[in-house]
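Chemist: following is a predicted model, sequence given first.
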Amino acid sequence: MKTKILSLIAIVTVSFALSAQAQQNTPVEEGVSAPITSVPNLGSFEADYTYSPFKIDGKDMNIQQVNGSLTLPLYSKMQNGKVDFFLAGVGYSGLFLSGMGNQFGGNNFHSFSVPLTFQKAFSPKYALLISAVPTLSSDLKDISGNDMLYTGVAMLKIRKSAKFTYSIGVVYSKQFFGSVLVPVFGIDWNISDKLSLSGTIPVSEKLNYKLSKKSNFGLSGDFGIGGGTYRLSKKMNSDYFQAQQFKASLYYNYALAKNFSVEVSAGYNVVQKLDLYDKDQKVNWVPFNNLDKRGAPLTELKKTGVAVSTGINYRF
């Protein structure tokens, strides 16, 4: 049962990751510590790199991940403490395997996404946020409409007080193995002047401690970091590759300038699994149907290990 739950979490987080990035620091959340008096910085550029080394039977292997996203505010309006906006962006995620041969049909996997996010505020307290994320995900050895994945998210954001905001919603995602429909819950809580808790469950959670005006230290949990499903080329029978990682880590964030920060982290992948499935190994409507009905993967690798990351974030 535990394995089934973890697999479902990985799928949801992969589907939701880019949409969640588009939702970070939106007006309802930025207004947690103070009333909203102006439209905050909605545009952003983010990039990060993660290195996960491990050994199997004395052989060195590693997984490297590169992610980047650009979000542009195409429309924003504030009136009577209510903020409406429309964001459009582009995102890239690359997953690179080393030391594993060709057992997964390749070593380089890529995804390109176009997140679109719209928020309608009904009052300073309530807002509806909707995101759509079409994604091309494959080894890029041949490209077709079969490489496309689609994710949609709807969340109601509720600002309970000057220190606490939460959101409830649902995620739908069309994956290579079938369709997923799962509820999600967001939280943004200023526990004290220095300590805060934020995240979108089950995507990621972050406990942050403010060391100074420029630096922060904390603990984060990320489920499905760098993972995903990728369609292989026709030469590989159009099978699909799936990566799952659940990571707990410590991080340090430092603001080099007002809207520009860098971050380093070190953690451990408590679950790290790579699978290759036949293109016909599918199920309908997860979690209403058991994902294990796909059957055993064609190839599988399981190995926990450390992970180190570095990244940058710029808001405008």
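Modeler: Alright, I've got the coordinates.
Chemist: could you use CA atoms for every contact and neighbour count after this?
Modeler: Fine.
Chemist: all helices of the stretch 101-250 of the chain, in order?
Modeler: Taking DSSP state H, counting those that start in this stretch, the stretch 101-250 of the chain contains no helices at all.
Chemist: can you show me the strands along it?
Modeler: With strands called from DSSP state E, counting those that start in this stretch, the stretch 101-250 of the chain shows them at 108-113, 116-121, 126-138, 148-159, 164-175, 178-190, 195-201, 204-210, 215-223, 228-231, 240-257.
Chemist: before we go on, here's another structure to hold up against the first:
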Amino acid sequence: MKYEDIDGYVTSWDAFINYPIKKVNKSVFLGKMQLIARSFVDLEDSYNQKVYGLENNFFWNTTLANQDKWIVWGQAGLFSDFVDISEKDIRYSIGFHYLDYWHDRLKTGYGIGYSRQFYGHQINPFLSIDYRINPKLKLTGMLPVRPKLTYQMTENWSWSNEFYGNVDTFRLSETEYENSFIRINNWYYLSKIEYLLKKHHLFTIGVGFDFAHNLKFYNDSNAGTITLFTFDLNEAVKPVSELKTRGFKFQVSYRFIL
């Protein structure tokens, strides 16, 4: 991450578990518990933080008679430095997704997500696609924030390329920072190789580039800035400071699939 004379970096790790809740006819209720951690190093003092997120996600998925699907989700969790946890550390999201089944090779859809961020409100309308172009090539994801193109090289090896845009906010300690918070806007490209071992163990290694990895530091505020994807439509609250960085990205992951 480079900004003027700053040459820092961020380390991230995520751990999650998906779990079934209930199935009723063609409706399925699912859950996902996730723990995330971000560590910012060698930046300006106020940004050199270790922050965490502990969240629970719920999904309701129902298949209609014509094979179309309705998907509704909700998520809530704590997002802070976990120094002195309070209700001010809570963020939540809700949304829906309608998936239109055309044939076995093509599904399209639309939806919208809403997230209550510490600076205000984030709105994410999207179009979705799941298109198997040929037996080896597949285009999936949500447009415009997360399109993904995957090439299935063999039964076990695949190569994918994706773009991703996201906003995160993390509350800081009330004692030391008076409930200030950090906002992270990022857009990146990632190319990765995946290997599936014995149908259950998925190993991934990827490299990419953060085109925009912007950090903003805010004093505690309940003002209602509205964001479309990662772009502010208004500026009800202004940051105390801002770092506009970019840099290379490296990712390694493991996933166990039941």
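Modeler: Arrived safely. Predicted, not measured: the structure shown is a model, and the values here were computed from it.
Chemist: TM between them?
Modeler: Remark: TM-score between the superposed chains equals 0.91 [TM-score structural alignment, normalised by the length of the second structure]; 255 aligned residues with a C-alpha RMSD of 2.0 Å.
Chemist: which residues touch stretch 135-150 of the second structure?
Modeler: Contact with stretch 135-150 of the second structure is made by 126-133, 151-153, 158-166, 229, as judged by C-alpha atoms under 8 Å, 6 or more residues apart in numbering.
Chemist: can you say which of those residues are buried?
Modeler: Using 16 or more other C-alpha atoms under 10 Å as the burial test, the contacts of stretch 135-150 of the second structure include 126-132, 151, 158-165, 229 as buried.
Chemist: of all the strands of the stretch 101-250 of the first structure, which lies closest to residue 282 of the first structure?
Modeler: Closest to residue 282 of the first structure of those, according to C-alpha to C-alpha: strand 178-190, at 5.6 Å.
Chemist: average offset of the closest one relative to the second structure?
Modeler: Relative to the matching residues in the second structure, strand 178-190 of the first structure has an average distance of 1.7 Å after the fit, by mean C-alpha distance after the TM-score superposition for the first structure.
Chemist: still on that earlier bit, any idea which of the strands of the stretch 101-250 of the first structure is most buried?
Modeler: Of all these, strand 228-231 has the most neighbours on average by mean count of other C-alpha atoms under 10 Å, namely a mean of 28.
Chemist: what residues in the second structure pair up with that one?
Modeler: On the second structure, the counterpart of strand 228-231 of the first structure by TM-score structural alignment is residues 168-171.
Chemist: for the matching stretch, give me the average deviation versus the first structure.
Modeler: Stretch 168-171 of the second structure: mean distance to aligned residues in the first structure after superposition is 0.7 Å, counting by mean C-alpha distance after the TM-score superposition for the first structure.
Chemist: which residues are in contact with that stretch?
Modeler: Counting by C-alpha under 8 Å, 6+ apart, 51-52, 79-81, 88-89, 117-118, 179-185 sit against stretch 168-171 of the second structure.
Chemist: quick one: contacts for the aligned partner of residue 119 of the first structure in the second structure?
Modeler: Mapped onto the second structure by TM-score structural alignment, residue 119 of the first structure lines up with residue 61. With contact set as C-alpha under 8 Å, 6+ apart, residue 61 of the second structure has these partners: 27-29, 69-72.
Chemist: mind redoing it with 10 Å?
Modeler: Residues counted as contacts of residue 61 of the second structure (C-alpha atoms under 10 Å, 6 or more residues apart in numbering) are 23, 26-30, 69-73, 96-98.
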